[in-house]
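Peer 1: no sequence for this one, just the structure:
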């Protein structure tokens, strides 16, 4: 059984920076009617799930299988200044480090050109 599809819809909507007002407008509903879908007050039908999925630009099964823990994996460490460490894949860190190094090299070249 799929647990809390309305919560999953809300999480994906928020990740896409869509408002409830926007979703309601796209569905031809009042904001309150859409809000009832996300709160679970209105039962989600297959047809409505398909419509919502289309607006969110994801497949219905992706909505139902959405796991926010796979998107955001926060854990407490020393909590310096209330900032939590995020578990970032090693490959992404490497890409950022390579980009930073390339930018540093470009800055050095630009400084040399400016000195001439």
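Peer 2: That came through, no problem. From a predicted model like this one, the values you see are computed outputs, not experimental measurements.
Peer 1: Please count neighbours and contacts with C-alpha atoms only from this point.
Peer 2: Noted.
Peer 1: where does residue 40 sit relative to residue 10, distance-wise?
Peer 2: Here the distance between residue 40 and residue 10 works out to 11 Å (C-alpha to C-alpha, to the nearest Å).
Peer 1: Those two: who's more crowded?
Peer 2: Set side by side, residue 40 and residue 10 show unequal neighbour counts under other C-alpha atoms under 10 Å, the larger going to residue 10 at 19 against 13.
Peer 1: list the contacts for the more buried one?
Peer 2: By C-alpha atoms under 8 Å, 6 or more residues apart in numbering, the residues touching residue 10 are residue 38.
Peer 1: before we move on, which element is it in?
Peer 2: Here residue 10 is covered by helix 5-15, with elements defined by DSSP states H and E.
Peer 1: Geometric centre of the chain: which residue is closest?
Peer 2: Here the mean C-alpha position of the chain is nearest to the C-alpha of residue 15 (C-alpha atoms, centre = their mean), at a distance of 3.0 Å.
Peer 1: Could you report the distance from it to residue 26?
Peer 2: Noted for residue 15: a distance of 17 Å to residue 26, by C-alpha to C-alpha.
Peer 1: Report the distance from the lengthiest helix in the chain to the chain centre.
Peer 2: When the chain is parsed with DSSP state H, its longest helix is helix 90-115. Using C-alpha atoms, centre = their mean, to the nearest Å, we find the averaged C-alpha position of helix 90-115 to lie 28 Å away from the chain's own average C-alpha position.
Peer 1: next up, a second structure to put side by side with the first:
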């Protein structure tokens, strides 16, 4: 079972937020925020609501987050992203958008790296 801290970390990473940005939004030190993600401190309901607000999610979204389940549901049996799957429409729109944006960003990075490799091969 994925811990609360891990869920928060994964969702923060999907938003492309740094720990210091989250800490600033929450009004705590980066070290204190890191302890939340490492499950070294208990998270009150109020703090969890603050984290959800900072991530533009709900507390329920955070608590129900399961990256493996979502990842598997967004891929067909051949492992190819198909923007759906039998349960795709059951996820909150903001969570679907979060994953779609992250996938798009990664695809753009791959394209950029491929262009850079070609440029370096040509000696430019």
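Peer 2: Great, that's in hand. Here the structure is a predicted model, which is why all the values come from computation and not from measurement.
Peer 1: List the buried residues for the helix holding residue 10 of the first structure?
Peer 2: Of the residues in helix 5-15 of the first structure, those scored as buried under the neighbour-count criterion (16 or more other C-alpha atoms under 10 Å) are 5-13.
Peer 1: what does stretch 11-25 of the second structure give?
Peer 2: Within stretch 11-25 of the second structure, the residues that qualify as buried are 11-12, 14, 19, 22-23, counting by 16+ other C-alpha under 10 Å.
Peer 1: Can I get these in a markdown table including distance to residue 82 of the second structure?
Peer 2: Conversion of the buried residues of stretch 11-25 of the second structure to a markdown table gives the following (distance: C-alpha to C-alpha, whole Å):
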| residue | distance to residue 82 of the second structure |
| --- | --- |
| 11 | 21 |
| 12 | 24 |
| 14 | 19 |
| 19 | 31 |
| 22 | 32 |
| 23 | 35 |
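Peer 1: hang on, the earlier thing: and the helix holding residue 10 of the first structure, how far from the chain's centre?
Peer 2: Its chain's C-alpha centre and that of helix 5-15 of the first structure lie 9 Å apart, by C-alpha atoms, centre = their mean.
Peer 1: Any idea how far the helix or strand just after it is from the middle of the chain?
Peer 2: Later in the chain than helix 5-15 of the first structure, the nearest helix or strand by DSSP H and E is helix 20-27. For helix 20-27 of the first structure, the distance between its averaged C-alpha position and the chain's averaged C-alpha position is 18 Å (C-alpha atoms, centre = their mean).
Peer 1: what angle do helix 20-27 of the first structure and helix 5-15 make?
Peer 2: 110 degrees (axes from the mean of the first three to the mean of the last three C-alpha atoms, to 10 degrees).
Peer 1: can you tell me the mean distance of helix 20-27 of the first structure from the second structure after alignment?
Peer 2: If you overlay the two and look at helix 20-27 of the first structure, the average distance to its match in the second structure is 0.4 Å (mean C-alpha distance after the TM-score superposition for the first structure).
Peer 1: Can you tell me what sits against that helix?
Peer 2: The list of residues contacting helix 20-27 of the first structure from outside it, by C-alpha under 8 Å, 6+ apart, reads 30-31, 33-35, 51-52, 55.
Peer 1: Mind reading off the mean deviation between the helix or strand following it and the second structure?
Peer 2: On the C-terminal side of helix 20-27 of the first structure, the closest following helix or strand by DSSP H and E is helix 31-39. Compared with the second structure after fitting, helix 31-39 of the first structure has a mean deviation of 0.3 Å; criterion: mean C-alpha distance after the TM-score superposition for the first structure.
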